[in-house]
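Student: just a sequence and a predicted model for now, questions to come.
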Amino acid sequence: MPRENSISDDGRSLTPDLPEVDDTVPQTLDPTRTETPFIAVTKPSGIQTVASAPDGISTRPPVRPTFDGAAQSDPLNRFRASVQKVIRLHRSTSILDNRTDIGAEPGVDPRRETAFLAYGHLRQNCLIEMVDYSAVRSSFGRMSNKTFINMLQHEDASKREPWVKVRWINIGGISWDVMSALAIKYSLHPLALEDVLHQRGHARSKADYYNNHLFLRVLCHALAQDTDVSSDTVDPDVEIPRSFSPEPMDDTDENGVHAEGSEKDDEKTVYGTASVKRLSGLRKDKKPYGRKVNDPEAQNGSFTRLMHRGSTARVKRVQQEKTIDELKKGERVNVKISPMHIFLLRDGTVISIHPTPTLDYTAPITNRLRTRDGMLRTTADPSMLVESLLDLVVDSALQVVDEYHNKILKLEHDILLHPKMKTVRYLHILSGDLILHKRTLEPIKTVIYGLRRYDLDRCAALVDSTSNEGPTKVQGYMSHKAKIYLADVHDHMEHILTSLDMFSSISENLISFTFNMISNDMNQVMRRLTLATIIFLPLTLLTGYFGMNFDNMWSVHNNSDLFFWEIAIPSLIVVTAMFMWRDIVGAVHYIKKRWLVKQEIKLKN
């Protein structure tokens, strides 16, 4: 049966089954044309046959149509027109989804066709590492998307050996074919899969408990170079709808150019990107042509204008964020923030997912597993592996804190030596980054504390109280030994958060100190100017008096300039002593203290 899209008109299928596509001819662009066109197809053996559009479904294997020759140009144009129509319908569907995402059903079910339509554009060459280990043996292997999916599909290939106690699947990169196959194989919860597929920027770290597994999302903070820092500057408080739809297809997708990692072999799997036959929608619609009120294309005009305004605002915001990032470069501590998703299953399987196709971040854990007498190997406890991943996140955050400490010391030295506005600018940037990191690291402490304190209680809350099977033994995901080591990780997080608070306070105090110093210097300058004005005010008065052009002036005609200085010098001394008395007393007190210190040093020697 064809798979139907709930948004299409009257349940018309946008993605028919493969046999129907091969036996169905594309419709022409002219709605008045009712004759059935013919297309020429070529079988792999090279024998050319002519296939019409029968009423039934053909039993022959599907073949890819090939068009060569001038006589076949008309079917080729009709085929291209049909593909363009499907692309326009896909755009309209995406626009409708973007408008009606509020109130949509939460979670991602990989078995539904709507999930593929929404997330099938996520294609990436993932780096997948699978480690099976116990106290006595271990095995390491790396796979590509296709190899990993084939392994999950075959029960014998994915079955664990009897000696395996823990299986760690470490995935670098997010691709729909891998995520969907993984979710179906291990029955991952739709809400957890949705959190993995949605890129919400600086989303909060959290721990979700489900019946089949424990799900953790932890933000990793690591030092990076200028070129490695992610441009994602999404506010962590901004909530994105949990059923957010992907962006409409662009001209690159329309021309058939796919992103890196879309190999043909991966597209042929049931979890990969569907082929042209599957998505072409080349069914002969027996219903008359015409647009209805609920036709997506009929509403495309208003929706396009609405989406254009929203996209323009997003473009402006992104440009402003990039400008701010460029202005902040220099004395900034470059920190790369990326989420790591962890699944802990009851059967001892641990799945870790990273957004980038690299596994350098978890390389220390892999090296520890290669050591036979290490704690991870001797315990063979999956919860200890999860604890090690959390400890790795905290250790990376400690490196970030140490770098901020060095930066604070350097800026404090510059401020105390000679305050400058350039240093204040660096402190302002540093203070903002510290506030951001504190808000992204604070939930990690809550997650660790919850795993230690409420693991058993949250597992007990998952037990169905209405079940008639009798009392069941509740068992948490974290072992007793893992909780002991989590206490040490929790202490490190306490140190990180208190250090960030201290650095933030120091940066604010240094900024205040700088402005206070500048204000104090300004006050000193104004004080000196005031003293100079007051001191020379009597001289100015006397100069103005003796400079008068009076005819009968005794002080000028009967005396020399000595009389002027006999009046000016005593006045200058009296005024200076009056207004600088406190400074004179302070200078005398300072000289006296210095003399006493020198006398005490001489007595000790």
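Tutor: Arrived safely, thanks for sending.
Student: going forward, measure contacts and count neighbours with C-alpha atoms only.
Tutor: Fine.
Student: which strands and helices lie in contact with the longest helix belonging to the chain?
Tutor: Longest helix in the chain by number of residues (criterion: DSSP state H): helix 480-535. Counting contacts by 3 or more C-alpha pairs under 8 Å, 6 or more residues apart in numbering; DSSP states H and E, helix 480-535 packs against helix 382-417, helix 421-453, helix 562-579.
Student: I'd like these as TSV, with mean neighbour count and distance to residue 547 appended.
Tutor: Listed next are those as TSV, based on neighbours: other C-alpha atoms under 10 Å; distance: least, C-alpha to C-alpha, whole Å:
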stretch	mean neighbour count	distance to residue 547
helix 382-417	18	49
helix 421-453	18	48
helix 562-579	14	11
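Student: output these as JSON lines; include the columns distance to residue 348.
Tutor: Listed next are these as JSON lines, based on distance: least, C-alpha to C-alpha, whole Å:
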{"stretch": "helix 382-417", "distance to residue 348": "5"}
{"stretch": "helix 421-453", "distance to residue 348": "17"}
{"stretch": "helix 562-579", "distance to residue 348": "84"}
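Student: against that first model, consider the following:
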Amino acid sequence: MMSGRHHHHSKSRDVEEDPISPLSRMDTAEGSTRRQVRLSIDDGPPRAPGDSDSEASSTGSSRRRAFKRRGKRMTASRSYQNPTKVIGAEPGISATQEVDVELYTRCEITLVDYGHEDMITTELINETLPEFLARPRPKWATVRWINVNGLSWDVIKCLGQYKGLHRLAIEDIMNTHGRSKTDWYSDHALIVLTVQKLVHLDPSEQEHRNKRRNWYQKALNVQEAVDSDDESIPVVKGHTDSGQVQSVQTLQRYHGGPNYERILFMERNSSLASAGLAVAVDQCSIFLCDDNTVISFFENSADDIELPIMDRLASTNTLLRSSCDGSMIVQAIIDAVVDLCFPVIHAYQDTIGDLELSVLTDTSLRDTQRLYILTSELALLKNTIAPLTGIINALRDHKRDPSASKRKDNSIGQLTSVGISSITHTYLGDVQDHTIVLLDTVETMKRSADNLTDYIFNTVGNLQNENMRQLTVVTIFFLPLTFLTGYFGMNFTKFSGIENSDAFFWYLAVPIAISTIFLLMNGPLFRLLTKMFRRRQIRRVRAIRERQERRDRPRLKVHAARRLTFGFKQSSDKGARQPNGDPHVLVEHPTGSSSAAANEPQDDGSDRITIEP
């Protein structure tokens, strides 16, 4: 455990791994940790030794047999059941009781105590956290922020006992696929949201996968087959711009479900995979307590959120530091989560721009597969970003009333003592604006992808119709010729019309071919003539309008030619001033005057501005 005072915070996440505890179990595959959760299931109270053999307990025996039959009927759904959720169990997980839960990982814990004058940052791990929390909090520390990177039951239990967290809230932390929401309890509030960020895929992992493929898989561009019964799923490794390579949970895996084949197919054919990018998704849980204590849990994205906030806290000139408000820490975390979404949206905008150029320049049905995958990913992005608006609205609805502490009434609105400050309420509005911009951008891209799909099918359909029309014209043209050729090609004993020349054939072929074309194509020809006459009528009307405009244009110019004179007229002419001594403000001279001197402006040295159209 290290503690110190500083003004600029910088740290590294290199923590030495300790041996695995015998009370916990970890399954390590290719350097990654798979967290497993085991809940003890009670089979019920023990039965008396003679219950099953007694004749008097036939009702109980038939009831047990009914439960056995019912259990056999329920076995079909066991493969789709969440292993961490026991059907009919007590809701929630309490931090004060012993629960057989195997969820352990080495957590990286950062504890920050700060006030107006000073700030202390402490690096902790799983074993040193209880000892540090047993110490009293400094009196000068207005806000305490505990940031946990990783989910481990011993850390969750320790912090749950430290702040008396609700059992339902603890269950929401451990369920990493829950919905984004805000729950309010008596002395703390829980905010659950999803963090999504843009990561670069590890190129060495992709090269390793390509080497494992067979020659026919490389020739046909077929990915390596994966069996869904295999417990080991290929791990995706990636890193952010300033982070280290680690295992990530992609957008497809977070929303994929139990079908592993589809998950792997969608990952390998993702819209961002060709650029070596992916979207990593994990859960963030934030507790806001009534004593200005904030506890945040991240699966593995704490560095992306914590480092910029720590830089702001290190300076006393920032609003986050000078406010000394725990709800502002919550606002900063949500704002950072929203800001991480913008690179993701920009990457998809670049991808859909390339797809649009490909479709408009070379329309092909192969692009429909890419557009379908892009549309499905955009739908997942929208479902992940949309709940942020509800979270922000729920927080803004619980604005702290400064005069609430002075009142002693127990109204319904004052049952909860936790809320956000006025300044947090203001700045959450800016975060909400960013969220709305993200949603509008995703919706626009989704509509563009749907329009491109419709454009592809419409273009391909029109090309097929054009080809069929050309084939129809050729068929109709050669139909009478083919008939006459077949007729004249018969074996005649005597045919005087073609003994000397083939002119007789053309005398018959030309009128018959023209008649057949007019007979079979009367509809298209009639529509063509109708269109020609309509266009001719439109051209005539347009020509009449243009001639009328040319005839009326000189008359309009004559009526508009006026000269307006503004200012003082210093001359000896009578009427230069009005009888009351006021100067003339406006003198208008018609252009049609017969006097040339009246039409032309004269330079008499007066302050006069002349405007002529």
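Tutor: That came in fine, so what should we check first? No experiment lies behind these values; they were computed from the predicted model shown.
Student: could you tell me the TM-score of the two chains?
Tutor: The TM-score (TM-score structural alignment, normalised by the length of structure 1) is 0.61; 416 aligned residues with a C-alpha RMSD of 4.0 Å.
Student: thinking again about what came up before, read off where the following helix or strand past the longest helix of structure 1 ends up in structure 2.
Tutor: The first helix or strand that comes after helix 480-535 of structure 1 along the chain, using DSSP states H and E, is helix 537-546. Taking TM-score structural alignment as the measure, structure 2 aligns residues 479-488 with helix 537-546 of structure 1.
Student: do the same with stretch 174-194 of structure 1
Tutor: The aligned range for stretch 174-194 of structure 1 is 151-171, by TM-score structural alignment.
Student: which other residues reach that stretch?
Tutor: The contact list for stretch 151-171 of structure 2, computed with C-alpha atoms under 8 Å, 6 or more residues apart in numbering, reads 91-96, 101-107, 126, 129-130, 133, 174, 185, 188, 190, 289, 297-299.
Student: one more: stretch 339-348 of structure 1?
Tutor: 165-167, 196, 202, 212-220, 349-355, 381-383, 386, 477.
Student: looking at those residues, which are in helices?
Tutor: 196, 382, 383, 386.
Student: surely residue 498 of structure 2 touches residue 506?
Tutor: No - Residue 498 of structure 2 lies out of contact with residue 506 (C-alpha atoms under 8 Å); the separation is 10.8 Å.
Student: tell me the residues of structure 1 aligned with stretch 107-125 of structure 2.
Tutor: By TM-score structural alignment, stretch 107-125 of structure 2 lines up with residues 126-144 in structure 1.
Student: what's next to that stretch, contact-wise?
Tutor: 125, 145, 148, 163-175, 357-359, 369-370, 372, 377-380.
Student: for PyMOL, what selects the buried ones among the residues you listed?
Tutor: Selecting only the buried entries of those in PyMOL, with 16 or more other C-alpha atoms under 10 Å as the criterion:
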select buried, resi 125+145+148+164+165+166+167+168+169+170+171+172+173+174+175+357+359+369+370+372+377+379+380
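Student: ok, back up a step: return the distance of the match of stretch 107-125 of structure 2 from the chain's centre.
Tutor: Relative to its parent chain, stretch 126-144 of structure 1 has a centroid offset of 28 Å by C-alpha atoms, centre = their mean, to the nearest Å.
Student: do stretch 260-274 of structure 2 as well
Tutor: Taking C-alpha atoms, centre = their mean, one finds the center of stretch 260-274 of structure 2 at 17 Å from the center of the full chain.
Student: show the end-to-end separation of that stretch, please.
Tutor: 21 Å (C-alpha to C-alpha, to the nearest Å).
Student: report the buried residues of that stretch.
Tutor: 260, 263, 264, 266, 267, 270, 271, 272.
Student: format those as CSV; extra columns: distance to residue 587 of structure 2 and secondary structure.
Tutor: Listed next are the buried residues of stretch 260-274 of structure 2 as CSV, based on distance: C-alpha to C-alpha, whole Å; DSSP: H, G, I helix; E, B strand; the rest coil:
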residue, distance to residue 587 of structure 2, secondary structure
260, 88, helix
263, 84, helix
264, 85, helix
266, 80, helix
267, 80, helix
270, 76, coil
271, 72, coil
272, 72, coil
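Student: looking at those, which two lie furthest apart in space?
Tutor: Among those, the pair separated by the greatest distance (C-alpha to C-alpha) is 260 and 272, at 19.5 Å.
Student: what distance separates stretch 458-478 of structure 2 from the centre of its chain?
Tutor: 42 Å.
Student: likewise stretch 188-196 of structure 1?
Tutor: Taking C-alpha atoms, centre = their mean, the mean C-alpha location of stretch 188-196 of structure 1 is offset from the chain mean by 17 Å.
Student: where do the strands of the stretch 1-150 of structure 2 begin and end?
Tutor: 2-5, 27-29, 32-34, 108-114, 119-124, 143-149 (DSSP state E, counting those that start in this stretch).
Student: point out the most buried one among these.
Tutor: strand 143-149 (a mean of 23; mean count of other C-alpha atoms under 10 Å).
Student: name the residues that touch it?
Tutor: With C-alpha under 8 Å, 6+ apart as the criterion, strand 143-149 of structure 2 contacts 107-115, 291-303, 306, 324-326, 329.
Student: how big is the offset of it relative to structure 1?
Tutor: After superposition onto structure 1, strand 143-149 of structure 2 sits on average 1.0 Å from its aligned residues (mean C-alpha distance after the TM-score superposition for structure 1).
Student: all good on my end, thank you.
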